[in-house]
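# starting from these lines, generate the structure:
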Amino acid sequence: MSVARSVILGCGSALPSHVITNDDLSRRIDTSDEWIQQRTGIRERRIAAEGEFTSTFGIAAARVAMAQAGVAPDDIDLVILATSTPDNTFPATAVTLQAELGIRRGAAFDLQAVCSGFVYGLTVADSLLKTGQGTRALVVGSETFSRLLDWEDRTTCVLFGDGAGAVVLEAQRGQGAASDRGVLACRLRSDGRHKEKLFVDGGPSTTGTVGHLRMEGREVFKHAVAMITDVIEDVFAQTGLGADDIDWFVPHQANRRIIDLSAQKLGIAPEKVVVTVDRHGNTSAASIPLALDVAVRDGRIKPGDLVLLEAMGGGFTWGAVLVRW
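Got it, this is the predicted structure:
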């Protein structure tokens, strides 16, 4: 039976040029390269410069993705930007991307699910394309998390970085089989009872300020692996596929220990796991598309490969997407 599939035509990424290493941080706060690497696997991260914004990197990543996909601005019907760090309270930063990219059709909006934002964005785009709301969608994850950090808090400021990644999706007809190209299954979850474990202590309607990121690191770590594996098992059940079928596992790049434990619990071989957290840190909604772009450009991810994406973020939110490249 013929079914609609959302096929990824191209991807792209963009990073700030300014690199901050662990040694750089150790000269500002009480920490060390050994302490950070042992607990997180992070060696360095990129930080936006003055005059660089979430839109700056989102636009750059989108241009690369559109070029790789071979599409023009008039070919895009939908722009979804996953971000927790918009340029302005309103309008949506997605409309800035839309305007700067020369896209004149369809709709553009921001989506906020913190580190799960890209997985949520892919799922929403897939649903809209399947219901005929457009033919092609641009899904971008872009963040300037450095603007939310308390640079005196060594437990959080060492973890995050800035950057963006993007993909172009196109609705195509498939046979309804697991061998089809495109998004095969999605699963999203959230549980607001855990809000206080990872949040920003400000906002327009509460303090009138941006606020700073606050996190109970041990609590987040404790919940992460169980929640991640839960939604992954759901997408396996939807498709009849399993860990042995996966060619590449592209998880949210938050912490190397969480990534390794998740893969181990699922039975995914270490050589199938794409890891960029050492170079990028946690870039929230940008982390999965950044990692995807790295693995596509270095030749690991190839057409026909089965790719598993997963993320967990503040809220808590979490989700997984299974896609045939």
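# C-alpha from now on. contacts and neighbour counts both.
Will do.
# could I get the full set of strands for the stretch 101-250 of the chain?
Taking DSSP state E, counting those that start in this stretch as the criterion, the stretch 101-250 of the chain carries its strands at 107-111, 136-144, 162-174, 182-190, 198-200, 213-215, 248-251.
# can you put these in a markdown table and add distance to residue 294 and mean neighbour count?
Output for these, formatted as a markdown table (distance: least, C-alpha to C-alpha, whole Å; neighbours: other C-alpha atoms under 10 Å):
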| stretch | distance to residue 294 | mean neighbour count |
| --- | --- | --- |
| strand 107-111 | 24 | 20 |
| strand 136-144 | 15 | 32 |
| strand 162-174 | 10 | 27 |
| strand 182-190 | 19 | 21 |
| strand 198-200 | 28 | 18 |
| strand 213-215 | 27 | 18 |
| strand 248-251 | 11 | 25 |
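# any idea which of those strands gets closest to residue 101?
strand 136-144 (10.9 Å; C-alpha to C-alpha).
# packing partners of that closest one?
helix 54-69, strand 78-82, helix 117-130, strand 162-174, helix 287-297 (3 or more C-alpha pairs under 8 Å, 6 or more residues apart in numbering; DSSP states H and E).
# one more, please, to line up against the first structure:
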Amino acid sequence: MALVGCGSGVPSASVSNEDLSRRVDTSDGWIRSRTGIGARRVSGPGEPLTALATQAAAAALAHAGWRAEDLDLILLATSSPDDLFGTAPLVQGQLGAVNAVAFDLTAACSGFLFALITAGQYIAAGSVRRALVIGADQLSRWVDWDDRGTCVLFGDGAGAVAVEACAPEATGLLGFRMRSDGSRNACLTLAQTDEQQPLLDGLTSQRGGFAAIQMNGQEVYKFAVREVPAILAELLESTGTAPAELDWLLLHQANQRILDAVAERFAVPRERVLSNLAAYGNTSAATIPLMLDEAVRDGRVQPGQLLGSSGFGAGLSWGAALLRWSGPGAATSPEA
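As a prediction, this is how the structure comes out:
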């Protein structure tokens, strides 16, 4: 599987730390010192998740030089769909990707990495030739804007990566690991509300709805700084890769202190740790592809470079992948 195109889509409105300080008891210094976040994008009227995901997908298609009808698969990693029955088909319809099967995959902040690995397995099995993997979330819908412990963290956005079949020696997915631990689920939740409605005499039914995001920030931080370096170390050892061989660390953008801790563990210089937290905050499943697109477009990430990537978050779930960016036109397999 070669990674041959990328794109992104973000809301037009940016909410700064100073803006938030007019709503809750916080400050730019307080937020930056604890998270590294300076602003976040927040969706407004006419900016549903489908629109952001479609914008990112269309940009990735254009970057790869593909037509929408060339697609075989669209995977949308999201925990905040416009339609609980599935938002990926809406994206497929808006793109005009008439030959692609499309479905959602939910794994919160690990979602994009899990979806990318899933697409890789379809391609390796020979059942899919070209796929779009999209990470998109709109957690501003589910934030309690009066809770300064969570409202400062999350933003909205979408990123997409185009992947296609290639010769084995040109693969962009050199190895991966995935983990889940449901016993720690309560650390970070967007849970269904327990509201009942009358149905018949003596019988009620549950009314659909979800509560605001709840998070034990200290426990999530401890989980991330322990598990992310461990799973990356396991992956690097299994692939025979030394940390010094990595051109970039491409991690889920949750907290700058987490990024710094992982970099320190592997002695990766700060300038080789990709970070756009200051401008976007935590966009959940969108953070990795959004960051990749930015770094490819500005020339930091070049074809052939090696990236150590990790997604982690609610579930709890986490994973790691060793990726090589190929760039447009890089696939060499006769099937591609």
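# let me see the TM-score of these two.
Here the TM-score for the pair of chains, by TM-score structural alignment, normalised by the length of structure 1, is 0.94; 315 aligned residues with a C-alpha RMSD of 1.3 Å.
# could you dump the strands of the stretch 101-250 of structure 1 to JSON lines with distance to residue 48 of structure 1?
JSON lines is the format used below for the strands of the stretch 101-250 of structure 1 (distance: least, C-alpha to C-alpha, whole Å):
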{"stretch": "strand 107-111", "distance to residue 48 of structure 1": "20"}
{"stretch": "strand 136-144", "distance to residue 48 of structure 1": "7"}
{"stretch": "strand 162-174", "distance to residue 48 of structure 1": "6"}
{"stretch": "strand 182-190", "distance to residue 48 of structure 1": "30"}
{"stretch": "strand 198-200", "distance to residue 48 of structure 1": "19"}
{"stretch": "strand 213-215", "distance to residue 48 of structure 1": "17"}
{"stretch": "strand 248-251", "distance to residue 48 of structure 1": "23"}
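# pull up the aligned stretch in structure 2 for stretch 21-34 of structure 1.
The aligned range for stretch 21-34 of structure 1 in structure 2 is 16-29, by TM-score structural alignment.
# again but with stretch 80-89 of structure 1, I slipped
Aligning stretch 80-89 of structure 1 against structure 2 (TM-score structural alignment) gives residues 75-84.
# mind listing what's buried along the matching stretch?
75-82 (16 or more other C-alpha atoms under 10 Å).
# residues making contact with that stretch?
48-50, 87-88, 102-108, 111-112, 115, 119, 131-139, 285 (C-alpha atoms under 8 Å, 6 or more residues apart in numbering).
# and stretch 119-137 of structure 1, by the same measure?
Counting by C-alpha under 8 Å, 6+ apart, 4-6, 75-82, 106, 111, 113, 139-140, 168-171, 183, 186-188, 309-311, 319-321 sit against stretch 119-137 of structure 1.
# whereabouts in structure 2 does that stretch align?
Going by TM-score structural alignment: stretch 119-137 of structure 1 matches residues 113-131.
# what residue is smack in the middle of structure 2?
Nearest to the mean C-alpha position of structure 2, by C-alpha atoms, centre = their mean, lies residue 285 at 2.5 Å.
# ok, it - contacts?
77-79, 107-112, 135-137, 158.
# give me the distance between the two termini of the match of stretch 21-34 of structure 1.
With C-alpha to C-alpha, to the nearest Å as the measure, stretch 16-29 of structure 2 spans 12 Å from end to end.
# stretch 175-187 of structure 2 too?
28 Å.
# quick one: contacts for residue 60 of structure 1?
13-14.
# what does it correspond to in structure 2?
Checking TM-score structural alignment: residue 60 of structure 1 goes with residue 55.
# name the SS class of residue 268 of structure 2, please.
Classification of residue 268 of structure 2 using DSSP: H, G, I helix; E, B strand; the rest coil returns coil.
# now do it against residue 37 of structure 2, distance only.
21 Å.
# with neighbour numbers in mind, choose between those two.
residue 37 (28 against 19; other C-alpha atoms under 10 Å).
# does the more buried one touch residue 283 like I think?
No - applying C-alpha atoms under 8 Å, one finds residue 37 of structure 2 not in contact with residue 283, separated by 11.5 Å.
# got any residues that touch both of those two?
Joint contacts of residue 37 of structure 2 and residue 283 (C-alpha under 8 Å, 6+ apart) do not exist.
# ok, residue 217 of structure 1 - how many residues close by?
Residue 217 of structure 1: 12 neighbours (other C-alpha under 10 Å).
# re earlier: please identify the most buried of the helices and strands packed on strand 136-144 of structure 1.
A comparison of those by mean neighbour count, using mean count of other C-alpha atoms under 10 Å, puts strand 78-82 on top with a mean of 29.
# give me the distance from that one to the chain's centre.
12 Å (C-alpha atoms, centre = their mean, to the nearest Å).
# and what of stretch 67-74 of structure 1?
21 Å.
# likewise for stretch 209-225 of structure 2?
Relative to the centre of its chain, stretch 209-225 of structure 2 is centred 17 Å away, using C-alpha atoms, centre = their mean.
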